[in-house]
Every structure is written in C-alpha cells, then in structure tokens.
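> please find the sequence and the predicted model below.
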Amino acid sequence: MSDERRVAVVTGASSGIGAASARGLAAAGFHVVLSARRAERIEAIAAELRAAGQSAAAYPLDVTDRAAVNAFAASLPRCDVLVANAGGALGTEPIATGDPEDWLSMYQVNVLGTLHTTQALLPALVASGAGTVVVMSSTAGHQAYEGGGGYVAAKHGTHAIAATLRLELSGRPVRVIEVAPGMVKTDEFAVNRMRGDVQKAAEVYAGVAEPLTAEDVADAVVWTITRPRHVNVDLMVLRPLAQAAQHKVHREH
C-alpha cells in the first residue's frame, strides 16, 4: 500500500451493499479495509481484490463492541473515508407485539455501530484534510411503514447521526453523506429479517420487476465519495422505479 493511496473503511463488508461498495472503491483506486464479523467472507473478498491488482485488507470486527472498534481505529495508519454500512433488520411484527430484544439488536448495530465507528475514526478523518463519512441509512429512516417499527426507529436514529454530525463538523474538512436506499434485493437482508425463512423473504420482492441491487447502491456510494472535495451530497435517496414510496410498490402479476 502506497503512503499516498487514500484509505476507505467499509463496515458490514462481508456481503450485499458493503461488499459491493468495497469492490467499487477498490476499483476507484482506494486502499479498502473491509470489516465485518465474518472473517472468512471479508478475507475472501480482499483476496479477490488483490488478485485483480487492487489494494485491500480485511479486519474482522463487530461494530457493537466499542473496545474492538477502538483497537481497529488505532491499527490504521490513516483513514480518508468511512462507509458506515453495517446494519440490518429483524422481524415484521407490529409495535403491539414486537420483541424488545429485536429492537435493541437493531438499535445496537444500526445506531450504536455507526456511532462507535464514526467516533473512533473521526480524528483520522479530520487529520486527512479531506475526510468523508458515508452513513448508510434507508428510506425507512425518512418514512414509517406498518410492520417496520423497530427498523424504522433505528434508521431514523442513523439519519439523525448524519444530520447532526454534518452540523457539528461545519468548518472542518470532513463531508457527511447519507445514502438512503429503498427496496434493494440482496442475498441476505430479507432472509435475515425473516429469520431465515427464504419463502417469506422472496415474497418481499414478488412481482417487482427490478428492485435495486447492491451494485446500484454501491455505484451511488462511490459517486458521492469521488465528487470534488468541496461538493457534499447531503442526502441521496434511491428507489427502484417500481417503488414510488414505502407503501406504494408496483407489482406485476
């Protein structure tokens, strides 16, 4: 890794949007540090990128473990970009019957995970002279929907971090970008939300001709990061054409 190569950290990089963003940033010339809990997954992706002549490293990390996040931050010689992507949803129960443990789990990874990584890496991002934080929120962070209570609450929290941090960093050399995807079909998101029920996960996308892909969102992430340093994309909302709003989705039958 050249001392001149900019370093991009991507959390939740073992699959989906995180993995696609890591690939996109490596192709754009960054040294990418992939972090996630599943060591074998991120190590395989990092090896794939290095085999393609790109620069990448893997660092197993649970973003809800603050001591581990601090140790990770201390291990980096520099950090120019943080893509705070680690997150996820659990369940579709209404608020009346939702499990508080599910709510807590979603809050810990989506909100506190974003907080931990941002706080730990912020000194390095400022020191870079042109840092960028990309917060991966969701359209759920901007509009409520039935059966989404815990995830909606967590992603509203993620949105609040991005909006507040941008105000607090005014005058300092760090951009804060929020990317809020709508319906994205990845290998794991809906399956995890449905607790491993593949059929229920498939029903989420039933009749939707072209939901967003992880690569669609990653393309947006890389585009925002590679704008001139004086250009801050405060908020980018992405939805597939079939999804006009959280509750308005065209399904072909």
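Thanks, I have the structure now. Numbering: from 1, shown residues only.
> going forward, measure contacts between C-alpha atoms and count neighbours the same way
Noted.
> tell me how many other residues crowd the nearest residue to residue 144 once chain neighbours are set aside.
In space, residue 144 comes closest to residue 152 once its chain neighbours are excluded; the distance is 6.0 Å by C-alpha to C-alpha, 6 or more residues apart in numbering. Residues lying near residue 152 (other C-alpha atoms under 10 Å) number 24.
> which residues sit in contact with residue 152?
Shown in contact with residue 152 (C-alpha atoms under 8 Å, 6 or more residues apart in numbering): 140-141, 143-145.
> can you check residue 114 too?
If you count contacts by C-alpha under 8 Å, 6+ apart, residue 114 has them with 63, 84-86, 135, 158.
> so which helix or strand takes in it?
Assigned by DSSP states H and E, residue 114 belongs to helix 113-127.
> the longest strand in this structure is where?
Counting residues, the longest strand found in the chain (DSSP state E) is strand 174-181.
> what about that one, distance to the chain center?
With C-alpha atoms, centre = their mean, to the nearest Å as the basis, strand 174-181 stands 10 Å off its chain's centre.
> can you name every helix or strand that it contacts?
Applying 3 or more C-alpha pairs under 8 Å, 6 or more residues apart in numbering; DSSP states H and E, one finds that strand 174-181 contacts strand 131-136, helix 149-168, helix 214-225, strand 235-238.
> helix or strand for the residue lying closest to residue 197 once chain neighbours are set aside, just tell me which one.
Distances taken as C-alpha to C-alpha, 6+ apart place residue 191 nearest to residue 197, at 6.1 Å, with adjacent residues excluded. Following DSSP H and E, one finds residue 191 within helix 189-193.
> packing partners of that helix?
Packed against helix 189-193 by the contact rule (3+ C-alpha pairs under 8 Å, 6+ apart) you find helix 198-204.
> flag every buried residue along the helix it packs on.
For helix 198-204, the neighbour count (16 or more other C-alpha atoms under 10 Å) marks residue 201 as buried.
> try it against this one:
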Amino acid sequence: MPRFAPHPEKRATIVAGASAGIGAATATTLAAAGHPVALGARRAEKCEEVAERIRAAGGEAVALPLDVTDDGSVRKFVAAATEALGPIEIVVSGAGDLAAGQIHEMDSDAFAAQVGVHLVGAHRLVSAVVPEMVGRRRGDIVFIGSDVVPMPRPRMGAYVPAKAGLEAMAQTMRMELEGTGVRASVVRPGPTSTSMGMNWDEQTTAAVLKDWMRWGLARHPYFLRASDIAAAVASVVSAPRGVHYTLVEVEPEAPLREDEA
C-alpha cells in the first residue's frame, strides 16, 4: 500500500515572474506536462503573450497582473488564479531583477528594493498559498535560487544577500513543513541567458566581467538556457509523493576541449 496518496493528474500552478526568461519557460514546460498555469508579472501583457502560445499548443493558461512587492497585488493574484484553475498545487517563485554595483556604493533604497523583490516578495506568495496547502496535506513550492549563494559574485549588489536569504528561508520552511505533505525546494541555476542584466551599459558589463574573471568565476563562455532551468523545476514537482528534491543545482556544461594528443 502506498505511503502517500498520489498527486492529482492536473495540478493548478502559479508562476511568479512569468513574463520572460526562466518564468516563461517554466510556465510553458509545466503547461505542456498537463498542468493548468497562472502566469503572473508586472508586465501582464507579456504574460498574456506566453499564455496565448500555451493555449495554442493545447495547454491551459491564464495571465494575471502580479507585483510581488505589493501585498494586495499578491492576494488578488492568488485569489484570481484559484478561481480560474482551482486550489493551487504548485508555486514557482521566480520574480526578480538584477542590479549591478558594489554594495557600499548602492543606495539603501535600491538595496532594499532587491531584497523586497527576491526575498520579501517570495514570502508574500508563501503566506498567501501555503496555509491552504498544509490544510490539504500536499503541495510544492519551488524557489528559484542562484549559484551566487555558495559562490558570491562581486558587483552583484543586493542580489547575493537577497538570494542567500531566499535559500535560507526555503531551508527553514523545509524543516517547518516536515510531516505536512508540503515540499519546499530550491532550484539553483548557474549562469543563465535571460533578460536580467541585459540593460547594463557597456562600462558596467565590463567591470562585472573583469571582477568575475579576477575571482575565477567565469570559467567558460557557455550559459544555460531558460528551458534548462524549467526542466529542472518540472523534475522537482513531478517527483512522486514520498520523494523530495530539496536542492537541484544546474550548471552549464563547458565546451568540449580540443584533442590534446
């Protein structure tokens, strides 16, 4: 006799930060697996474009405005997603941006804004969804972390401490949720080609790359694709009941070396 009742065949999913990059790829991948998806971001029109592609491919998706820095926006988003799709079974917390700069040179409001998006915003989602998951005794929360947590990168401003706090929150939740049937997991990407950092000017980009190379943090030029991270998220949430992928680290494979013979 199984130790746990299996997951429902279709699991209502919300993806925060779904307008582009990892979030959009994750929503698309989970919808292709048969899960109805609510896509949320400040750029709701971009979410709608992704949702239209999902529906055109035969999936079920709704696009809703979401600002994780605003408690009312988060509550409204979760309520609308629940009304459209049913009780939320999967939460993917990936909303965020990336501001470059040295910590001691950052304005404190800019520093707080990064922490507010990556860490406090994730907590708003958790507080809005997880209590009902605990009541149903099942559910998955997946936080998109970063390899800057075990290997901090200079000039990442508040991004490094924000992601470190996020992963610490996830680890604490894993302990607190033990025995509830709700799984809290981290997918930790390495360097990934997304829209984050694409608005840096040439001088900022050069300074960042120079410091990364000085500290040995840019070993090769290959980057992950957003779809690679989406595949990792799909693996985490598709694990059968009784199995918990607590941390999945994803790094780009290096280019093949030339034969040395």
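Structure received. Source: prediction; values computed, not measured.
> could I get the TM-score for this pair?
Remark: TM-score between the superposed chains equals 0.86 [TM-score structural alignment, normalised by the length of the first structure]; 237 aligned residues with a C-alpha RMSD of 2.4 Å.
> what does the helix holding residue 191 of the first structure contact?
16, 88-92, 197-198, 200-202, 204.
> next, the buried residues of stretch 151-161 of the second structure.
Result for stretch 151-161 of the second structure [16+ other C-alpha under 10 Å]: buried residues 152-161.
> contacting residues for the residue nearest in space to the middle of the first structure?
With distances taken as C-alpha atoms, centre = their mean, residue 85 lies nearest the centre of the first structure, 1.7 Å away. Applying C-alpha under 8 Å, 6+ apart to residue 85 of the first structure gives the contacts 10-13, 17-18, 114, 134-136.
> gap between the aligned residue in the second structure for it and residue 168 of the second structure?
Correspondence of residue 85 of the first structure to the second structure, assessed by TM-score structural alignment: residue 94. With distances taken as C-alpha to C-alpha, to the nearest Å, residue 94 of the second structure is found 16 Å from residue 168 of the second structure.
> repeat that for residue 145 of the second structure.
Where residue 168 of the second structure is concerned, residue 145 of the second structure sits at a distance of 10 Å (C-alpha to C-alpha).
> neighbour count winner among these two?
Using other C-alpha under 10 Å as the criterion, residue 145 of the second structure and residue 168 rank with residue 145 on top: 26 against 15.
> that one - nearest residue in space that isn't next to it in sequence?
Take residue 145 of the second structure and drop its neighbours on the chain: the residue closest to it by C-alpha to C-alpha, 6+ apart is residue 188, 4.5 Å away.
> next, count neighbours for that neighbour.
Residues within reach of residue 188 of the second structure, counting by other C-alpha under 10 Å, total 22.
> quick one: what's aligned to it in the first structure?
Counting by TM-score structural alignment, residue 188 of the second structure corresponds to residue 180 in the first structure.
> which residues touch its match?
Here residue 180 of the first structure is in contact with 136-139, 141, 235-238 (C-alpha under 8 Å, 6+ apart).
> make a ChimeraX selection of whichever of these turn out to be buried.
Here is the ChimeraX selection string for the buried members of these, based on 16+ other C-alpha under 10 Å:
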select :136,137,138,139,141,235,236,238
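> which contacts among the contacts of residue 180 of the first structure does the second structure share?
Retained in the second structure (both residues aligned by TM-score structural alignment, their matches' C-alpha atoms under 8 Å) from the contacts of residue 180 of the first structure: 136-139, 235-238.
> what is the nearest of those residues to residue 57 of the first structure?
Distance to residue 57 of the first structure across those (C-alpha to C-alpha) is lowest for residue 136, with 21.2 Å.
> any idea how far residue 18 of the first structure is from that closest one?
10 Å.
> mutual contacts of these two, please.
85-86.
> number of residues surrounding residue 16 of the first structure?
Neighbour count for residue 16 of the first structure, taken as other C-alpha under 10 Å: 21.
> counterpart of it over in the second structure?
So residue 16 of the first structure corresponds to residue 21, using TM-score structural alignment.
> which residue is the nearest non-sequential neighbour of that match?
residue 194 (5.0 Å).
> so the one you found makes contact with residue 226?
Yes - between residue 194 of the second structure and residue 226 there is a contact at 6.7 Å, judged by C-alpha atoms under 8 Å.
> common neighbours of the two, please.
Each of 21-22 lies in contact with both residue 194 of the second structure and residue 226 under the rule C-alpha under 8 Å, 6+ apart.
> so which of those two has more stuff around it?
residue 226 (19 against 14).
> where does the counterpart of the more buried one in the first structure sit relative to residue 171 of the first structure, distance-wise?
Here residue 226 of the second structure is matched to residue 214 in the first structure, going by TM-score structural alignment. Using C-alpha to C-alpha, residue 214 of the first structure is found at 33 Å from residue 171 of the first structure.
> same deal with residue 156 of the first structure?
Distance, residue 156 of the first structure to residue 171 of the first structure, by C-alpha to C-alpha: 25 Å.
> more neighbours: which of those two?
residue 156 (21 against 8).
> now do the SS call for residue 149 of the second structure.
coil (DSSP: H, G, I helix; E, B strand; the rest coil).
> and it, what's its match in the first structure?
In the first structure, residue 149 of the second structure lines up with residue 141, judged by TM-score structural alignment.
> do I have it right that that match meets residue 154?
Yes - shown here, residue 141 of the first structure and residue 154 form a contact pair, counting by C-alpha under 8 Å, at 7.5 Å.
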